[in-house]
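> dropping a prediction and its sequence here:
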Amino acid sequence: MATTSPDSAVHTSWKYNTLGDSELVVSQVCLGTMTFGKQNSEQEAHQLLDCAVDQGINFIDTAELYPVPVEAETQGRTEEFIGNWLKKRARDKLVIASKICGAGRDIRHIRGGPRVDKRNVMEGIEGILRRLQTDYIDLLQIHWPDRYVPLFGQFRYDRQMERPSVPIEEQLHYLQMLITQGKVRYVGLSNETAWGVTEFVRCARQYGLAKVVSIQNSYSLLHREFEYALAEVCSPSHTNVPLLAYSPLAGGVLTGKYCHGQIPKASRFSLFPQYMKRFHSSFALEAVEQYNKIAKKYGMTLTQLALGWCKHQPFIASTIIGATNRKQLEENIQVFDKDWITKEIEEEVNQIYMRWRDPSLYP
């Protein structure tokens, strides 16, 4: 298992960042794959994977839950598609990340209702490795906490929702077992809070267990919650747990294609009206209109502004982008070839943000 390092990159202006305290060197763009098996056939998935790697991406993110929206009939199909592709590739040149489910969601088709306990961690990794057709994965993330936390558009912590959960120290013991067995190289978090990151790092230090090397949370012009407590906690000066930013285009809203009430045929919100509803049934679209004006003023597309904003953030190690066709993917990747955000643009974006602060959290 050699340390992953790109031999040569198509995009010579790109950064390849070391992920936290690990030896993983990841491209500043990561290919998200949750559409594989729903919106994308296996042939299309392989074409997108080929395109991504050919463009210099060495980082691929998936999950045992995928594809999304979630159904028992399709669960695991994304990893199967990737596995059939991966066996034809030089495994040690790629960083493959997957995620194991936490508790609290109605997904009983996964091991009767997943937890981050010993049985679920052991069974979960075996399924991931089998579907991906690999002996190990580089980064295993807890998809969301085993304990109660507000998730996916919820923003207020409700103490009445608290429930028994697997202690974080125990979770780390089980994850450490996978590292010791050589099935996982490093572990990370997803949809986690500042308290959670702090506690995972504290337990790792206290008990000599695997330290988390990354956190995968939502981040975009419409959802900048990470900049509050998490940015401080995750700083290299403190825990050194960099962000892997998902939904940088807010489910496609920040491409501008849903402006003025439009819902294009075959778009995600047309196919799955309830999916990420927080981004198209709130003040979000009003904010998008304002960000679109900034983009036009400076001669760029809204997509370039949105992805350029993520590239501009020092706490992001890699931005996870998804696409359902090659044209979309290439256009999104090309945004990272240059720096888009000037001081003037940053100031104007922040002025909009002060008026529509995280608009996706409100009805």
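Received, thanks. Numbering: from 1, shown residues only.

> from here on, just use CA atoms for contacts and neighbour counts.
Fine.

> and for Lys343, the neighbour number?
8 (other Cα atoms under 10 Å).

> contact partners for it?
Contact partners of Lys343, counting by Cα atoms under 8 Å, 6 or more residues apart in numbering, are absent.

> Ala245 touches His223, doesn't it?
No. Between Ala245 and His223 there is no contact under Cα atoms under 8 Å: 10.7 Å.

> tell me where the stretch 251-363 of the chain has helices.
Under the criterion DSSP state H, counting those that start in this stretch, the stretch 251-363 of the chain contains helices at 268-271, 284-297, 302-312, 326-334, 343-355.

> from the contact counts, what lies against the longest one?
Packed against helix 284-297, as judged by 3 or more Cα pairs under 8 Å, 6 or more residues apart in numbering; DSSP states H and E, are the following elements: helix 302-312, helix 343-355.

> in addition, the following structure is provided for comparison:
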Amino acid sequence: MEYTTLPNTQIKISKICLGTMNWGEQNTEAEGFEQMDYALDAGVNFFDTAELYPIPKNPKTQGATETYMGNWFKKTGNRDKIVLASKVAGPPEFNPHQIREGGFSRNAMEDALHQSLTRLQTDYIDLYQLHWPDRPSNYFGKRGYRHEPDHQWEDNIRETLESLQHFIDQGKIRHIGLSNEVPWSVMRFLEESKYQGLPRVVTVQNPYNLLNRTYEIGLAEISIRENVALFPYSPLAFGRLTDKFINGQDTSRARITLYPEMKRYNKVNALKATQCYYDLAKENNMSLATLSLAFIHQQNFVCSTIIGATQMDQLKENIESIAVQLDASVLDQIHKIHEAIPNPAP
């Protein structure tokens, strides 16, 4: 395993992070335990979850993923071996069963944090992230920003940071991050931190993969110059960037098969680009998943790549990708494909 540090901290993290959003939907608690055992043995010390998980969202299963993790911590005593990341859900546009009212108000976040700590059976969370903005913006598959003048939103970024500072002072969280965010907001958070002496964002958890490199347009430079690293999710595009959809493997358990609403990776250009990347991988004697993950690992604005798997063989392959280094010729071919078919699945 390779390691780095969480930006602006002394916390050592593996450059692969175990994602958990399938647990409670596609994976049982026992399977989650098996994944955590294997990942830790392989050197992965960074786990990511959210109060909303599992996905797809369901009021009957909401919180199950954190509960599984908490039960594993209790059973194994491994909490002190793990750097733990979780997220507070945003307002109800993408939270239809409305876990609570209040967005990112102090009371709402206090309730969210209390519930997460209880489920996780821990006293603190190392990285606490805002799962998505509490204002209309271009996230979750929207290419461009469209202003909604009728939507009343008052800039509450300072107040949000003040609440997070309160939780840090209590020892309940250590550091903070954003998720599904855009350049304007990241810089606003950094501005308030700088001039008001408030907690500084250390990561941005956004989608990033060979079919969606939109992070590079405005956020990659911020990551490098401001030392706020990308913590990428969906590195395999819900499994689209794996061999199974091309070489005839069973795809009945694949997320794209089970949940057709995740349609951005089924678009014509996404399929066309995927075939090009698959051909490139085979020319270089590797799987499409390995090529896709190795590309992300080598980006200088990425701190740790979130991998998620439903089956153990997938998890093993994903973790082993950390040992693969793509040479300049392969990277050049990747960029040529991207130039020909840019961001087909934002």
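That came through fine. In this text, all values refer to a predicted model and were calculated from it rather than measured experimentally.

> translate Phe46 of structure 2 into the numbering of structure 1.
When structure 1 is aligned by TM-score structural alignment, Phe46 of structure 2 is paired with Phe59.

> that match: neighbour count?
Phe59 of structure 1: 25 neighbours (other Cα under 10 Å).

> can you tell me which residues contact it?
Phe59 of structure 1 makes contact with 26-27, 29-31, 94-97, according to Cα under 8 Å, 6+ apart.

> still touching in structure 2? Go through these.
For the contacts of Phe59 of structure 1, the aligned pairs still in contact in structure 2 (both residues aligned by TM-score structural alignment, their matches' Cα atoms under 8 Å) are 26-27, 29-31, 94-97.

> can you tell me which of those residues is nearest Gly322 of structure 1?
Leu31 (6.0 Å; Cα to Cα).

> show me what contacts that closest one?
49, 52, 57, 59-61, 320-322.

> any idea what it aligns with in structure 2?
By TM-score structural alignment, Leu31 of structure 1 lines up with Leu18 in structure 2.

> confirm that match sits in a strand?
Yes. Leu18 of structure 2: assigned to a strand according to DSSP: H, G, I helix; E, B strand; the rest coil.

> and what about the closest residue to it other than its chain neighbours, helix, strand or coil?
Spatial nearest neighbour of Leu18 of structure 2, chain neighbours left out: Phe47 (4.7 Å); criterion: Cα to Cα, 6 or more residues apart in numbering. Here Phe47 of structure 2 is strand, with the state taken from three-state DSSP.

> OK, contacts around Phe47 of structure 2?
Applying Cα under 8 Å, 6+ apart, we find Phe47 of structure 2 in contact with 17-20, 82-85.

> now do Ser179 of structure 2
When contacts are counted by Cα under 8 Å, 6+ apart, Ser179 of structure 2 touches 129-133, 204-206.

> so which of the contacts of Phe59 of structure 1 comes closest to Gln328 of structure 1?
Nearest to Gln328 of structure 1 out of the contacts of Phe59 of structure 1 is Leu31 (Cα to Cα; 12.2 Å).

> and the gap between the closest one and Asp106 of structure 1?
Between Leu31 of structure 1 and Asp106 of structure 1 the distance is 27 Å, computed by Cα to Cα, to the nearest Å.

> same question for Ile57 of structure 1.
From Ile57 of structure 1 over to Asp106 of structure 1 the distance is 34 Å, taken as Cα to Cα.

> okay, these two: which has more neighbours?
Taking neighbours as other Cα under 10 Å, Ile57 of structure 1 and Asp106 compare with Ile57 leading, 26 against 10.

> list the contacts of the more buried one.
By Cα under 8 Å, 6+ apart, the residues touching Ile57 of structure 1 are 27-31.

> tally of neighbours for the counterpart of Ser329 of structure 2 in structure 1?
Matched across to structure 1, Ser329 of structure 2 falls on Glu344, judged by TM-score structural alignment. Neighbourhood size, Glu344 of structure 1 [other Cα under 10 Å]: 9.

> ok, now the one 4 residues further on?
Glu348 of structure 1 has 14 neighbouring residues, counting by other Cα under 10 Å.

> grab the nearest non-local neighbour of it.
Ile294 (7.4 Å).

> against Leu221 of structure 1, how distant is the one you found?
From Ile294 of structure 1 across to Leu221 of structure 1, the span is 12 Å (Cα to Cα).

> repeat for Arg130 of structure 1
37 Å.

> who has more neighbours, the two?
For Arg130 of structure 1 and Leu221, the more surrounded residue by other Cα under 10 Å is Leu221, and the numbers stand at 25 against 14.

> can you tell me the closest non-neighbouring residue to that one?
Ala306 (6.3 Å).

> do the same with Arg188 of structure 2
Ile157 (7.4 Å).

> counterpart of that neighbour in structure 1?
When structure 1 is aligned by TM-score structural alignment, the residue opposite Ile157 of structure 2 is Ile168.

> cheers, nothing more for now.
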